[in-house]
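Q: build me a model from this:
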Amino acid sequence: MNETHVIMDEAAIRRALTRIAHEILEKNKGIEGCVLVGIKTRGVPLAQRIAKRILEIEGTPVLCGEIDISSYRDDRKAGVPAVDCQELFPEPGISIEDKKVILFDDVLYTGRTIRAAMDALMDCGRPQMIQLAVLADRGHRELPIRADYVGKNVPTSRTEEIEVSLSETDEKDEVRIGSRREVLV
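A: Sure thing, here's the model as predicted:
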């Protein structure tokens, strides 16, 4: 990105995730029957951080898993989509069947990544419901998808880009906004 500026620093991200943890607990009347699933790559540490906050708040652990949706993306069809449902959670034998799945991603934009994640989850079972949590919602939906939990709404133009950096993947915590890089041909 050219000329960026920080719209969320480490403290703002921490506060947003704490708020989301409280909202999840309030909406679901606790955490019973809930599982958290992060979309690789940056949705995974967000889900893990929320699980940690919920444990601190409630004193109850919540299952936290991860999902790779790359074979489900509509812009990258390379054969039959498949997700290994046994690898959703680190513990063997865990199912999403009849669970409230809270799906995590870093940025919600067109909705296509979330649609792919929901397709992948549905191939693993029939959850009671799927809720969506994102760190940043930038608008410009192409599909009728909305987040249940949002860290920050960031109105953007289509020429702007949101870049999330997390310490687990990028060695720092911040959300930046800037104009897209121009590709020279």
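Q: hey, let's count contacts and neighbours off CA atoms from now on
A: OK.
Q: what residues does stretch 75-89 touch?
A: 37, 63-72, 92-94, 120, 123-124 (Cα atoms under 8 Å, 6 or more residues apart in numbering).
Q: contacting residues around the residue positioned nearest the centre of the chain?
A: With distances taken as Cα atoms, centre = their mean, the residue of the chain nearest its centroid is D105 (1.6 Å). By Cα under 8 Å, 6+ apart, D105 lies in contact with 38-39, 42-44, 46, 133-135.
Q: please redo it, this time with the cut-off set to 7 Å
A: Residues in contact with D105 (Cα atoms under 7 Å, 6 or more residues apart in numbering) are 38-39, 42-43, 133-134.
Q: one more to put side by side:
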Amino acid sequence: MNLPDIEQTCESLGEQIKAFAAERDLDDPLLVGIRTGGVWVAQRLQQYLNPHAEISVLDISFYRDDFTRHGLHPQVKGSELPDSIEDRHIILVDDVIMSGRTIRAAMNELFDYGRPASISLVCLLDIGRRELPIQPDLCGATIALNEGQLIKLGGPNPLTLSLA
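A: Coordinates of the predicted model:
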């Protein structure tokens, strides 16, 4: 299987976000990356969007619906969001969307910080297999994986993709 070129995919996604934000008149959107891969992608996208814009970090460890089954991940670092996200336009960034459960957890956490004006979902890769009705607004590439295959994002510098 050929994986997409990550630099070209990020550049294309950055252009898509610019057009999306202009079309929807999203004034000063807050870029929020989901730890860890989503943060790496958000940092890369920031280079194409606005190198001086703030990036926030969301650690959804306590919001996962499998928390009681798997316990706490030993590297929980907490979220880094502004004091208020009330009425802010949020661009939520993740590396890979699969089941939709990570995004559900992320939205639950965001709403604990306030009521954003909107949340737009941007994912580097979509590998399908949804368990929840959650779709990205923008996606860099869609990949069909065989059963048992997973995508591994390495980073942050350089960002790399590999099959695991």
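Q: could you tell me the TM-score of the two chains?
A: Superposed pair, TM-score by TM-score structural alignment, normalised by the length of structure 2: 0.84. Supporting alignment: 156 aligned residues with a Cα RMSD of 2.3 Å.
Q: circling back: show the buried residues in the contacts of stretch 75-89 of structure 1.
A: 37, 63-72, 120, 124 (16 or more other Cα atoms under 10 Å).
Q: all helices in structure 1, in order from the N-terminus.
A: 10-27, 43-58, 112-122, 167-170 (DSSP state H).
Q: and the first one, how far out from the chain's middle?
A: What that stands for is helix 10-27 of structure 1. Counting by Cα atoms, centre = their mean, to the nearest Å, helix 10-27 of structure 1 is centred 13 Å from the centre of its parent chain.
Q: just the last one next, same as before
A: Relative to its chain's centre, helix 167-170 of structure 1 lies at 15 Å (Cα atoms, centre = their mean).
Q: now stretch 20-35 of structure 2
A: 12 Å.
Q: what does stretch 50-58 of structure 2 give?
A: 13 Å.
Q: same thing with stretch 141-161 of structure 1?
A: Computed by Cα atoms, centre = their mean, the chain-centroid distance of stretch 141-161 of structure 1 equals 13 Å.
Q: again, but for stretch 52-68 of structure 1
A: Using Cα atoms, centre = their mean, the offset of stretch 52-68 of structure 1 from its chain centre is 14 Å.
Q: cool, and stretch 168-175 of structure 1?
A: 15 Å.
Q: hmm, who's touching it?
A: 6-10, 45, 162-167.
Q: before we move on, the earlier item: so what corresponds to the residue nearest to the centre of structure 1 in structure 2?
A: Per TM-score structural alignment, the equivalent position to D105 of structure 1 in structure 2 is D94.
Q: now its match: how far from R69 of structure 2?
A: 23 Å (Cα to Cα, to the nearest Å).
Q: where do the strands sit along structure 1?
A: Counting by DSSP state E, the segments of structure 1 that form strands are 2-8, 34-39, 63-67, 100-108, 129-137, 149-153, 160-165, 174-179.
Q: returning to that earlier point: give the full set of residues in contact with the closest residue to the match of D105 of structure 1 other than its chain neighbours.
A: Distances taken as Cα to Cα, 6 or more residues apart in numbering place G38 nearest to D94 of structure 2, at 3.8 Å, with adjacent residues excluded. Contact analysis of G38 of structure 2 by Cα under 7 Å, 6+ apart lists 93-95.
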